[in-house]
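>>> okay, sequence plus prediction incoming.
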Amino acid sequence: MSKRIIFTGAEVFDGTGSAPRRCDITIEDGRFLEIGTSLDGDEVVDLTGSTVLPGLFDCHVHVTSSGIDFMRHIQSPFSYQFYQAEQNLMATLACGITTVRDASGADLGVQRAVEDGLIKGPRLQISVTALSQTGGHGDGWMPSGCVIPHSIPHPGRPAGIVDGPVEARKKVRELARAGANVIKVFTSGGVLSPRDNPRHAHFRDDELDAIVIEATALGMFVMAHAQATDGIKSAIRAGIRSIEHGIFLDAEAIEMMLDKGTWLVPTLVAPKAVIDAAEMGLSVPESSVQKAKEVMEVHKESFTQAVKAGVKIAMGTDSGVGPHGNNLEELYLMEQGGMPIYDVLAATTSSAAKLLGWDEQLGTIEPGKRADLVVLEGPLGSTLQGIKSKIKKVYKDGVCVSS
């Protein structure tokens, strides 16, 4: 017989962007049953003095990546990444994130291991491998002639380099076969890739059109690593659902995003993570460190302009570049970039769920949805700085998974 659990006494932020309010929550069979006052149940959890949030989202992570120390990366056994992924997933869950979109690296085996309870972690939406043109952000060719890809291909993770619409179309089908839930494409250069420039657009329109058409036919959205202004605009024209990073936004790109309803996943913490890693003495290429320093301020300004214009925003961190478990640092950077606190939290809950297409099941505290909860010690406060230190418990599908 199922047990009805009541959480009482807390201030509840329901995920919609409204201010927290005092109410009770009942959970049964892993779903929210009622939200209100004077509710009945079989077990009472007293949360007086606490604040409750819906389970949080991170829409851009790499759970099989554990930092950007290139020497360590090339000296690690191939399978080591999957054991590290278990630790990364648990660290992510412990900071209140119960759902992630993996932006390349995690394969069907990682996703299924979480679903089947073999390992503990947030539920995953996976892209498996990101698509790159030759010489693009996903091309691991080094000046020495060695190739160090972001994620080494294996039978469940196809190689991602494609050139021309025919190759692009076929690769989307291969990724769907491998279990991808979303397609990721690099439409510009990036910070960590040594042989390209974040200001340069990648892929031509016919290639991007083929990717989007094929993904749409397979029932999948497309996300674009897009830092360059032209690469952002190419992605928007093609109908890609979300712009990841969006460093060099301009007024025209923002207007195009508003017109098309395109999402922004800013990952403000990512360039900072590159600089921090270098300062810690890790073997990060100097070209990457220099590019990270060059983009930090313009990245923040682009985000601020997008917020002012009303662009749809969902939280993402690029964790894997920086440490897993530090994901909530992004919230304070979003706040510093001009986004009101409740809007930041909505971007990390209900808006993120909409971006992923999972808003019917997740993202808000309301009857019928899956019972993911984050319990914070004390009131929410006037800033999101240090919010991770307030986390007392995390629930996923009504079960306490971290305390």
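The structure has been received and is ready for your questions.

>>> rest of the way, CA atoms for contacts and neighbours
Noted.

>>> mind telling me what element Lys291 is part of?
Using DSSP states H and E, Lys291 falls within helix 286-309.

>>> check which helices and strands that helix sits against.
Contacts defined by 3 or more C-alpha pairs under 8 Å, 6 or more residues apart in numbering; DSSP states H and E place helix 286-309 against helix 269-279.

>>> for the helix it packs on, give me every contacting residue.
68-69, 191, 284, 288-289, 292-293, 295-296, 317-319, 321-322, 329-330, 333 (C-alpha atoms under 8 Å, 6 or more residues apart in numbering).

>>> quick revisit: so the helix holding Lys291 versus helix 269-279, what angle?
Counting by axes from the mean of the first three to the mean of the last three C-alpha atoms, to 10 degrees, helix 286-309 lies at 150 degrees to helix 269-279.

>>> contacts for the next helix or strand after helix 286-309?
Sequence order places strand 312-313 as the next helix or strand after helix 286-309, per DSSP H and E. The contact list for strand 312-313 (C-alpha under 8 Å, 6+ apart) reads Leu258, Gly261, Thr262, Trp263, Leu264, Val265, Pro266, Val307, Ala347, Ser351, Ala352.

>>> would you format these as a markdown table with secondary structure included?
Shown next, in a markdown table, are the contacts of strand 312-313 (DSSP: H, G, I helix; E, B strand; the rest coil):
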| residue | secondary structure |
| --- | --- |
| Leu258 | helix |
| Gly261 | coil |
| Thr262 | coil |
| Trp263 | strand |
| Leu264 | strand |
| Val265 | strand |
| Pro266 | coil |
| Val307 | helix |
| Ala347 | helix |
| Ser351 | helix |
| Ala352 | helix |
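
>>> ok, structure two:
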Amino acid sequence: MKKLLLLLLVTISFSVTAQDIYLHCGKLIDTKSGEVLTEKTIIVSGNKIVSVENGYVNPKKSEDSIVDLKDKTVMPGLIDLHVHIESETNPRSFVAKYTDNEADVAFQSTVYAKRTLMAGFTTVRDLGGSGVNIALRKAIDAGKVDGPRIFTAGKIIASTGGHGDATNGAKTGLLEDPGPDEGVVNSAADARKAVRQRYKNGADVIKITATGGVLSVAKNGSNSQFTVDELEAVVETAKDYGMLTAAHAHGDEGMQRAVKAGIKTIEHGTFMSEVTMDLMKQKQSYLVPTISAGKYVAEKAKIDGFYPAIIVPKALEVGPQLQGTFTKAYKRGVPIAFGTDAGVFPHGENGKEFRYMEEAGMPAIETIQSATITNAKLLNSENELGEIAAGFFADIVATNDDPTKKISTMENIVFVMKNGVIYKK
């Protein structure tokens, strides 16, 4: 009898997991070719795409299901290459690091993670937090929390007093001298140790702050903050551990040093010169423009008390520059990757970046490709993410309108599937 019951349970379990999903798509964006196809059926089994068929194909098994997306435009799950999933900037955030416990950060991060997923971003690269982002990634992978697939830097790496030194702005008694473990380096040896520590902690990628930044409680927002030998040590060590490198950079000299050292993505790129643009083309370094963040900080800096006074002039200077720099870089042929800096502005509003990129001169289809096949390649996941094709993860989203004709529809994702599970319908 026990054997019979066990066999019955196994049979029931198999029948549940064997259910396939047939997505009937009115329009389907082929991110590889850049074409918008019509009347296609995506067949999903488990967490993978089995095939993409012409026309509206009906299920072969009675337990299979159909999802009607005939009046929608369907595309691969979106990838944001620059988010900070643990937090959101607001007037309180500058004191929160002294009042919030790690548990507070963790619980709040789950809210931001779900909001990001519901906005159609099924994969993100988290570029720095307290280290809770690593635990969040594990919780999402284990199915304990709803959220995007996360590639995380853990804690960022900065120099003493640099953008990313968490003790900036603290009173004398709290002005500690953090080291590589906390993400502060002052030599090539420190830099190597910091990269190895992030690997040990479970990070996937490395993020450094090559120049000053807007939201750090420090005066300069664009000065160089890493020496050449420190940058080379970061890149060499990250390469040894198979980790992608990213550099926050507003100032041109800091960007040039980072690109020459081999940093793969330049985040923001505000005051990038034509010389640096040409260098990025030569080195195949990517610009992650984060126009959304620039617009947000410039807007909020005009509100009295929203930011500490030391931040306001930086926000007013840097914010309005990002979109114009992106236009020049795109026209000059700099490789572009999609990234928003969500967390500087509210999570879930990532889709605005598509509209800003199109306004700046990038065709709508290319903005979508930057958030799919380009970012998948940078994450070394080009055979799993960024396309709707057999063998790829079933990360699929849909909009009401065709974004190649109305890009603002990317701000209203109406269907979300990640790993074959429907989260929004």
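Arrived safely. The structure displayed is predicted, hence computed values, not measured ones.

>>> please state their TM-score.
The TM-score (TM-score structural alignment, normalised by the length of structure 1) is 0.93; 397 aligned residues with a C-alpha RMSD of 2.1 Å.

>>> between the contacts of strand 312-313 of structure 1, which is nearest Glu207 of structure 1?
Thr262 (19.1 Å; C-alpha to C-alpha).

>>> any chance you could map the helices in the stretch 151-300 of structure 2?
Assigned by DSSP state H, counting those that start in this stretch, the stretch 151-300 of structure 2 shows helices spanning 188-201, 228-240, 252-261, 274-283, 291-300.

>>> any idea which of those helices gets closest to Ile365 of structure 2?
If we rank these by C-alpha to C-alpha, the stretch that ends up nearest is helix 291-300, at 17.8 Å.

>>> distance from that closest one to structure 1 after superposition?
Taken over the aligned residues, the distance from helix 291-300 of structure 2 to structure 1 averages 2.2 Å (mean C-alpha distance after the TM-score superposition for structure 1).

>>> quick one, that helix and helix 322-332 angle?
Using the same axes, to 10 degrees: helix 291-300 of structure 2 against helix 322-332 is 150 degrees.

>>> hang on, the earlier thing: with the contacts of strand 312-313 of structure 1 in mind, which one is nearest to Ala19 of structure 1?
Closest to Ala19 of structure 1 out of those is Ala347 (14.2 Å), distances taken as C-alpha to C-alpha.

>>> follow-up on the earlier one: okay if I get the helices of the stretch 151-300 of structure 2 as CSV plus mean neighbour count and distance to Leu28 of structure 2?
Listed next are the helices of the stretch 151-300 of structure 2 as CSV, based on neighbours: other C-alpha atoms under 10 Å; distance: least, C-alpha to C-alpha, whole Å:
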stretch, mean neighbour count, distance to Leu28 of structure 2
helix 188-201, 20, 38
helix 228-240, 19, 37
helix 252-261, 23, 36
helix 274-283, 17, 31
helix 291-300, 22, 27
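
>>> can you put those helices in a markdown table and add distance to Arg125 of structure 2?
Formatted as a markdown table, these follow (distance: least, C-alpha to C-alpha, whole Å):
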| stretch | distance to Arg125 of structure 2 |
| --- | --- |
| helix 188-201 | 15 |
| helix 228-240 | 16 |
| helix 252-261 | 19 |
| helix 274-283 | 21 |
| helix 291-300 | 16 |
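
>>> of these, which is nearest Val36 of structure 2?
helix 291-300 (26.2 Å).

>>> gap between Ser234 of structure 1 and Glu294 of structure 1?
For Ser234 of structure 1, the distance to Glu294 of structure 1 equals 23 Å [C-alpha to C-alpha, to the nearest Å].

>>> ends of stretch 285-294 of structure 2, what's the gap?
21 Å.

>>> any idea what Ile156 of structure 2 aligns with in structure 1?
Taking TM-score structural alignment, Ile156 of structure 2 has Ala130 as its aligned residue in structure 1.

>>> my read: its match touches Val185, true?
Yes - between Ala130 of structure 1 and Val185 a contact is recorded at 5.3 Å, counting by C-alpha atoms under 8 Å.

>>> the more surrounded of these two?
Shown here are Ala130 of structure 1 and Val185; by other C-alpha atoms under 10 Å, Val185 has more neighbours (31 against 27).

>>> check the gap between the more buried one and Ala224 of structure 1 for me.
Using C-alpha to C-alpha, one gets 5 Å for the distance from Val185 of structure 1 to Ala224 of structure 1.
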